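*Asks:* Let me see the structure of the following:
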Amino acid sequence: MATVDAIEDLTGLDKATQLDVLRRRMATVPGRRDHAPADLPTAAPLDRPEPTTPDQ
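*Replies:* Just a heads-up that it's a prediction; the model follows:
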């Protein structure tokens, strides 16, 4: 079983510093990709029937 490092308390930091700390921590995750793939598959739109309105 893998061990997990304790997450430091970031509540006393401003939001920008919190984000910086979290981004640096994420960058240390093994196997993390540097960027999202640019060639994502596209999905065909679902065939959905047009909604009907009751006759008035």
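*Asks:* make it CA atoms for all contacts and neighbour counts henceforth
*Replies:* OK.
*Asks:* Mind telling me what element Leu19 is part of?
*Replies:* helix 15-27 (DSSP states H and E).
*Asks:* Mind giving me the packing neighbours of that helix?
*Replies:* Of the remaining helices and strands, none touches helix 15-27 by 3 or more Cα pairs under 8 Å, 6 or more residues apart in numbering; DSSP states H and E.
*Asks:* one more to put side by side:
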Amino acid sequence: MLRWTVIFVILAIVAAVFGFGGIAAGAASIAKVLFFIFLVLFVLSLIFGRKKIL
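*Replies:* Predicted structure coming up:
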């Protein structure tokens, strides 16, 4: 999921350089949503993925 976030960020930067503001804003917002979903899933996996050794 982090890979898709990076792809959309790069797409937003390239679109902004070429002057496509709407596409750049859309790609940036998609990247932001994907990044926050990644963060939530990462934190949940850290919390619930711990195994008790004892």
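*Asks:* Once they're superposed, what TM-score comes out?
*Replies:* Aligned and superposed, the two chains score 0.32 in TM-score terms (TM-score structural alignment, normalised by the length of the second structure); 20 aligned residues with a Cα RMSD of 2.3 Å.
*Asks:* Could I get the buried residue list for the helix holding Leu19 of the first structure?
*Replies:* Within helix 15-27 of the first structure, no residue is scored as buried using 16 or more other Cα atoms under 10 Å.
*Asks:* On the three-state scheme, Arg3 of the second structure is what?
*Replies:* helix (DSSP: H, G, I helix; E, B strand; the rest coil).
*Asks:* how many other residues sit next to it?
*Replies:* As a burial measure, Arg3 of the second structure scores 10 neighbours (other Cα atoms under 10 Å).
*Asks:* And the one 4 residues further on, by the same measure?
*Replies:* As a burial measure, the neighbour count of Ile7 of the second structure was computed by other Cα under 10 Å and equals 14.
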